[in-house]
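*Asks:* Kindly generate the corresponding structure for this input.
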Amino acid sequence: MAANPSSSGLEASLSSVEQLLDDVSAALLAGEPLVLQAASTSLRQAMMDMARLVPAATGLKSLDENMRKRLAKISLTLTQQRESLIRRAVVVDRTLLTVLPQAQSLATYSGGAKASAYRGGAARIYAAVAT
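*Replies:* Here you go, the predicted model:
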C-alpha cells in the first residue's frame, strides 16, 4: 500500500514533533531557560503545522493505528512536560520568595505606628510626636 503525499507529510511532521519534544525534555532537565524557550517555540510551531495536516473531515479516524499511537504518546509527553513546568515554576517562585521576600502590603487604614497610637486613645498631637 503506497503512502499518499499527505500521510508522508504527516509522518515527517510527527517525527519533527517527536524530536522537538525530546529537545524540550532535555532543556527542562538541563535547566537552560533560553534553550527551553527556543525549543518550546519551535515545538508550538511544529504542533500547529502538524494539526493542519490531519484531515478535518475525518480527523484521527483516518489515520492508521501506528500514527494514532504516536499521537497518543505525544499527548502524554506534552502533559508530563506541562506538569514539570508547573513544578519548576513553583520551585522558582519559592526560591525567589526566600531570596527576595515580598513587602507586606498594609491596608490603607490599618497598621503603621500612627494607626496604633490612635487606637490607644492618644490625642493627635501626642501620636504625631510618637512617630
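*Asks:* going forward, measure contacts and count neighbours with C-alpha atoms only.
*Replies:* Fine.
*Asks:* So for the protein, the centremost residue is which one?
*Replies:* residue 85 (5.3 Å; C-alpha atoms, centre = their mean).
*Asks:* Check the burial of the residue lying closest to it once chain neighbours are set aside by counting its neighbours.
*Replies:* Taking C-alpha to C-alpha, 6 or more residues apart in numbering, and ignoring the residues beside it in sequence, residue 85 has residue 28 as its nearest neighbour in space, at 7.9 Å. When neighbours are defined as other C-alpha atoms under 10 Å, residue 28 has 19 of them.
*Asks:* Equivalent analysis for residue 71, please.
*Replies:* 16.
*Asks:* Another for comparison:
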Amino acid sequence: MTAPSSPAFLEHALHAVELQLQELSAALLAADPLALQTCSERMRQVSVDFIAALEGLQVATVTQGLEQRIQQIHSTLSVQRDSLARLAALAERQAAVLLPPPVHPTPTYGVALGVQASTASAARIYSAAG
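*Replies:* Purely as a prediction, here's the structure:
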C-alpha cells in the first residue's frame, strides 16, 4: 500500500473521485433518489480521501495534468450542484400542484367542530406569557 502523502496515493484518490463522479452523474440523470443518495455518500467519502491525500503533499508535486483534472472535477460538480437545485425546484413545483397551499390558513380542528376561531388571537398558552 502506498503512503498517504505519496503522488501515487494522490493519483489513486483522484481516480476514485473521477469514477464516483461518473456514477453520481448517471444517478442524477436516472432521477433515482436511493441511487442518488448512495452515490452522494460515496462521493463525500472519496472527496474526504482525496483531500487527505492532498494535505500531505508539497505544492510542487501537483502537476499540470493533475491540476487540469481537478479543475474538470470542480466544473462538473458545479454543473451537478446547479442541476440538483433545478431538480429540487421542480419537485417543489410538482408538490405544490398536487397539494396547493391553503389560501387562508385555517385552524386544523376548529372549523370541523363547528367552532369559529378568530385569526387575530394567539393560543392561550402564548398569550398568557406576555
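*Asks:* what's the TM-score for these two chains?
*Replies:* These two chains, once laid on top of each other, score a TM-score of 0.73 by TM-score structural alignment, normalised by the length of structure 2; 106 aligned residues with a C-alpha RMSD of 2.3 Å.
*Asks:* quick one: the residue nearest to residue 85 of structure 1 and residue 34 touch, right?
*Replies:* No. Checked against C-alpha atoms under 8 Å, the pair residue 28 of structure 1 and residue 34 is beyond contact range at 10.5 Å.
*Asks:* what residues do these two have in common as contacts?
*Replies:* The contact sets of residue 28 of structure 1 and residue 34 do not overlap (C-alpha atoms under 8 Å, 6 or more residues apart in numbering).
*Asks:* Which strands or helices does the helix or strand encompassing the residue nearest to the centre of structure 1 pack on?
*Replies:* Element membership of residue 85 of structure 1, judged by DSSP states H and E, is helix 65-99. Applying 3 or more C-alpha pairs under 8 Å, 6 or more residues apart in numbering; DSSP states H and E, we find helix 65-99 of structure 1 packed against helix 5-30.
*Asks:* superposed on structure 2, where does whatever helix or strand comes next after the helix it packs on end up, distance-wise?
*Replies:* Sequence order places helix 33-53 as the next helix or strand after helix 5-30 of structure 1, per DSSP H and E. When structure 2 is superposed, helix 33-53 of structure 1 averages 0.5 Å from its matched positions, counting by mean C-alpha distance after the TM-score superposition for structure 1.
*Asks:* Now do helix 33-53 of structure 1 against helix 5-30: the angle between them, please.
*Replies:* Counting by axes from the mean of the first three to the mean of the last three C-alpha atoms, to 10 degrees, helix 33-53 of structure 1 lies at 160 degrees to helix 5-30.
*Asks:* Can you name the residues that contact residue 20 of structure 1?
*Replies:* Applying C-alpha under 8 Å, 6+ apart as the definition, the contact partners of residue 20 of structure 1 turn out to be 39, 40, 42, 43.
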